[in-house]
Structure formats: structure tokens, C-alpha cells
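Novice: Here is a sequence together with a model predicted from it:
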Amino acid sequence: MPSASVAATRGVVLFTVSLLQVWLAIIVMTSHNVAQSSDGWAGVVTSPVADPDFEALRLHLAKLRHARGWSYDELAARSGVGRATIVALESGRPRRNPTKPATTGTLATWFRIAQAFEIDLGELVRPLYGAHPGSSA
């Protein structure tokens, strides 16, 4: 028969393993979009809408700029948006840290760019819809 200290050690180990399993389950559930129904079933939640097509928006921005014969500096001056930000938006590459994702811009940034091109914001960002159902792109 095991001693009391061995039994206590086993209890601590089993308790620790149980805590680790719970912790791992929490990590796995929170690292995905997970929902749990009232009956306890957990599953991955998918978005009811499509992801925006930022690649198409980048290409559209470049086409608009080139069609007007504007340099990055010209668009920056006309929009009040920094040149580095415009380059990052158009290229899809991060401005400074290559390990971070590229900026997708803020609403204010895209608004200023639309104003510089003298077009509606909706017209500027329409390519975000890509070839998604219900889009006019």
C-alpha cells in the first residue's frame, strides 16, 4: 500500500494534469471562433459575410493614381495621408516591421484618399467586394 505522501503526490499530479487539460481546452476554444450552444456542443463559427478583397482595393488605388499621373508624393500632398502609408496600402507590405501584417488603412485614411481623387468613398472602396455575390464589381 502506498504511503500517504505518495498518494498525496499522485493527487497533486492528477489535479495538475486536469488543470492543464482545462487550460488547453480554453486556449484551443479561444484561438478559434468558437460558439457553444445551450446543449453544450461547441463548434467553429463561420462569418456570415465574405472577407474584403484588399488585393483588389490595392490594385484599384494604384490604377487611380497612375491614371492621373500622380506620384506617391502627389497623392500624399493632395490627401494629407503620409507617403509611407500610401505605399503600404498600395503594395500590401508593412511600413516598418516586416513581421507585422500590412495596414489596411483606417476609414479616415480612405476618406481622405477618396477626397483627393474627387470620388465618393463608396466608389473608392467598391473593389473590397471583389466578385462576391451581390456586388457590382
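Specialist: Everything's here; your move. Numbers count the residues shown, from 1 in each chain.
Novice: only C-alpha atoms for contact and neighbour calcs from this point on.
Specialist: Will do.
Novice: can you give me the strands in this structure?
Specialist: Under the criterion DSSP state E, strands of the chain are mapped to 34-36, 42-44.
Novice: Show me what the last one is packed against.
Specialist: Applying 3 or more C-alpha pairs under 8 Å, 6 or more residues apart in numbering; DSSP states H and E, we find strand 42-44 packed against strand 34-36.
Novice: now for the strand it packs on, which elements pack on it?
Specialist: Against strand 34-36 (3+ C-alpha pairs under 8 Å, 6+ apart) you get strand 42-44.
Novice: Okay, buried residues for the strand it packs on please.
Specialist: Within strand 42-44, no residue is scored as buried using 16 or more other C-alpha atoms under 10 Å.
Novice: ok now it, how far from the chain's centre?
Specialist: Using C-alpha atoms, centre = their mean, to the nearest Å, the mean C-alpha position of strand 42-44 is found 21 Å from that of the whole chain.
Novice: try this one side by side with the last:
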Amino acid sequence: MKIDAVPEPNLATLREVFNRLRHQSGQSYDDLAEASGLSRRTLINIGTGTTHGDLRTWLILARTWSKSMDELLAPVWE
């Protein structure tokens, strides 16, 4: 029996997800930092693709934007 290969997530998509949701929310980096408690530098790094962020960061962003983790992360599998 052949097992299908598990696809790799496209983590570069996280930058696009982050930027789309930040713009939709109308939040500047400063606004988002204040609302989430995350550092402005962390948010800028995600927005520019310098880093993907960690699980804790994405959980906080999901809560800040009232989104589920599924909503935030689904695009990495497309």
C-alpha cells in the first residue's frame, strides 16, 4: 500500500495572511502592538517576512482579530 506524501506548508503565505488581516482591521503596527501585547518589532518582522512567528504569536493574533487558527493558517495549505 502506497502512502501519499504529506504536503509541506507554504509558510511564506503567513506574511500575506498577516498583512491582509492587519490592513482589513485598519490597525497600524503600533495599534496592533497595543491591542495584542506583541512587540512592534515582532509584528514588523512578520509583516516583512523576516520571521514567520511562533505558535504563541499566532494564537495571540487570532484572539486579537477574533479569528480561529483555522482561518489564519488555512492558506498555508493552498
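Specialist: All right, it came through fine. Because the structure is predicted, anything quoted here is derived from the model rather than measured.
Novice: With distance to I27 of the first structure as extra columns, can I get the strands of the first structure in CSV?
Specialist: What follows is these, written out as CSV (distance: least, C-alpha to C-alpha, whole Å):
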stretch, distance to I27 of the first structure
strand 34-36, 11
strand 42-44, 14
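Novice: Aligned to D51 of the first structure, what sits in the second structure?
Specialist: Mapped onto the second structure by TM-score structural alignment, D51 of the first structure lines up with E8.
Novice: ok, its match - how many residues close by?
Specialist: Around E8 of the second structure there are 8 other residues, counting by other C-alpha atoms under 10 Å.
Novice: and if you look at T9 of the first structure?
Specialist: 12.
Novice: same deal with L14 of the second structure?
Specialist: Using other C-alpha under 10 Å, L14 of the second structure has 23 neighbouring residues.
Novice: Please determine how far V87 of the first structure is located from V49 of the first structure.
Specialist: 28 Å (C-alpha to C-alpha, to the nearest Å).
Novice: Which one's more surrounded, those two?
Specialist: Between V87 of the first structure and V49, counted using other C-alpha under 10 Å, the more crowded position is V87 (18 against 7).
Novice: Surely that one and D73 touch.
Specialist: No: contact status for V87 of the first structure versus D73: not in contact, 9.7 Å apart, counting by C-alpha atoms under 8 Å.
Novice: What is the burial count for the equivalent of A35 of the second structure over in the first structure?
Specialist: Matched to the first structure by TM-score structural alignment, A35 of the second structure sits across from R78. Using other C-alpha under 10 Å, R78 of the first structure is surrounded by 14 other residues.
Novice: What sits closest to R78 of the first structure if chain neighbours are left out?
Specialist: Nearest residue to R78 of the first structure, sequence neighbours excluded (C-alpha to C-alpha, 6 or more residues apart in numbering): A116, at 5.4 Å.
Novice: Number of residues surrounding the one you found?
Specialist: 17.
Novice: What of the one 5 residues further on?
Specialist: Look at L121 of the first structure: counted by other C-alpha under 10 Å, it has 16 neighbours.
Novice: got it, and V76 of the second structure?
Specialist: Look at V76 of the second structure: counted by other C-alpha under 10 Å, it has 15 neighbours.
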